[in-house]
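Peer 1: only geometry, no sequence info:
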């Protein structure tokens, strides 16, 4: 059985979990507690990933695979049904959208680390504002995006990023002025795979 270093609050872990739900592979993976901090790395994570980050997947052969984009690409090859990474020219827009969602997550996680791990007197409000600006710019672009009818990992990544905003920044009314994106996010959150992987 494969093993996944896991933490329910991580949007990057959620990406992997959504794929496992959508492709029917949940029973193939054992979840291991991978909760960690940049200042206090989880020893179990370091044992399989020298960076100490999650998610990290350990294959049945014992090989570690890390970075959520690498893990999801790997898992997507293991099932027989419709792939979440499309083939042909449709692959590139999906990858660009996935990169956009991942960058939004990175900016959001960065703000949380700045708030929690840096001494209050040393926190940079300007840096945190710049991260929020990146997220806002991405959402403004996504507001006019045409999302494919078929689910792909680009959409999964963006939806996980938006879910992370709701989880960590409930005071941020990101839906204001972005009605199309908000409606799309609401449809995504109704999927069983998203309801089952809500951050906690």
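Peer 2: Perfect, I can see it now. Because the structure is predicted, anything quoted here is derived from the model rather than measured.
Peer 1: contacts, neighbours, all on C-alpha from now
Peer 2: Fine.
Peer 1: residues contacting the residue located most distally from the centre of the chain?
Peer 2: Distance to the chain centre peaks in the chain at residue 121, reaching 30.4 Å (criterion: CA atoms, centre = their mean). Residue 121 makes no contacts at all, as judged by CA atoms under 8 Å, 6 or more residues apart in numbering.
Peer 1: Shouldn't it be within a strand?
Peer 2: No: checked against DSSP: H, G, I helix; E, B strand; the rest coil, residue 121 lies outside a strand; its state is helix.
Peer 1: Report the separation between it and residue 131.
Peer 2: The gap separating residue 121 from residue 131 is 19 Å, by CA to CA, to the nearest Å.
Peer 1: Equivalent analysis for residue 174, please.
Peer 2: 14 Å.
Peer 1: Repeat that for residue 183.
Peer 2: As judged by CA to CA, residue 183 and residue 131 stand 24 Å apart.
Peer 1: put this beside the first:
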């Protein structure tokens, strides 16, 4: 299996960590989402990462679908619980964490893709509000129990905030900081996939 991704992508990182925890081999081939000549646009019509290319050439995207596939390949009930209550708790956390990551990414893209005089402060504030509310909800009730797709997604979203926003989230969220420290200690792939700020 080939994973098209970029080192800083929280969603690609989520897939890499999931594969490591499941004991699955995935070759990572870096993708340039901005390049019209990158084969990514043929592999995924959306031109987005992460995209997983299976041995038969079939492609899967986005990270939630890819991790669900990897979990199934590994026998199921590993990162996505089979039992109804725990399953949807994990998927709900994944959705919240992915939304947090999306909102952070959109703030970065506003600065990266739009000329300074055309940037929309209200749009950035709207996305920042999503991040703040997600962090507040997670600080009030940090994840507990077994590592799931949800906790992986959250660790990657928080790691992205560390990378792109200088870890400013940490000051007001001590319970989440402690949770992330525990996750990092339990999951060596988290540190192995960390990208240092340029």
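Peer 2: That came in fine, so what should we check first? From a predicted model like this one, the values you see are computed outputs, not experimental measurements.
Peer 1: Superposed, what's their TM-score?
Peer 2: Laid over one another, the chains give 0.92 as their TM-score (TM-score structural alignment, normalised by the length of the second structure), with 194 aligned residues with a CA RMSD of 1.5 Å.
Peer 1: the more surrounded of residue 183 and residue 131 of the first structure?
Peer 2: Ranked by neighbour count (other CA atoms under 10 Å), residue 183 of the first structure and residue 131 place residue 131 first, with 20 against 11.
Peer 1: show me what contacts the equivalent of the more buried one over in the second structure?
Peer 2: Using TM-score structural alignment as the criterion, residue 131 of the first structure maps onto residue 127 of the second structure. By CA under 8 Å, 6+ apart, residue 127 of the second structure lies in contact with 103, 104, 106, 107.
Peer 1: count of neighbours near residue 47 of the second structure?
Peer 2: 19.
Peer 1: so where do the helices sit in the second structure?
Peer 2: In the second structure, helices defined by DSSP state H lie at 10-22, 40-43, 63-73, 84-113, 121-140, 149-164, 174-186, 188-192, listed in chain order.
Peer 1: Same list (those helices) but as TSV, adding distance to residue 53 of the second structure.
Peer 2: Shown next, in TSV, are the helices of the second structure (distance: least, CA to CA, whole Å):
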stretch	distance to residue 53 of the second structure
helix 10-22	13
helix 40-43	8
helix 63-73	10
helix 84-113	21
helix 121-140	31
helix 149-164	20
helix 174-186	28
helix 188-192	21
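Peer 1: What's residue 136 of the second structure aligned with over in the first structure?
Peer 2: Per TM-score structural alignment, residue 136 of the second structure is aligned with residue 140.
Peer 1: Touching, that match and residue 179? I think so.
Peer 2: No: counting by CA atoms under 8 Å, residue 140 of the first structure does not reach residue 179; the two are 10.7 Å apart.
Peer 1: Residue 55 of the first structure -> the second structure?
Peer 2: Counting by TM-score structural alignment, the partner of residue 55 of the first structure is residue 50.
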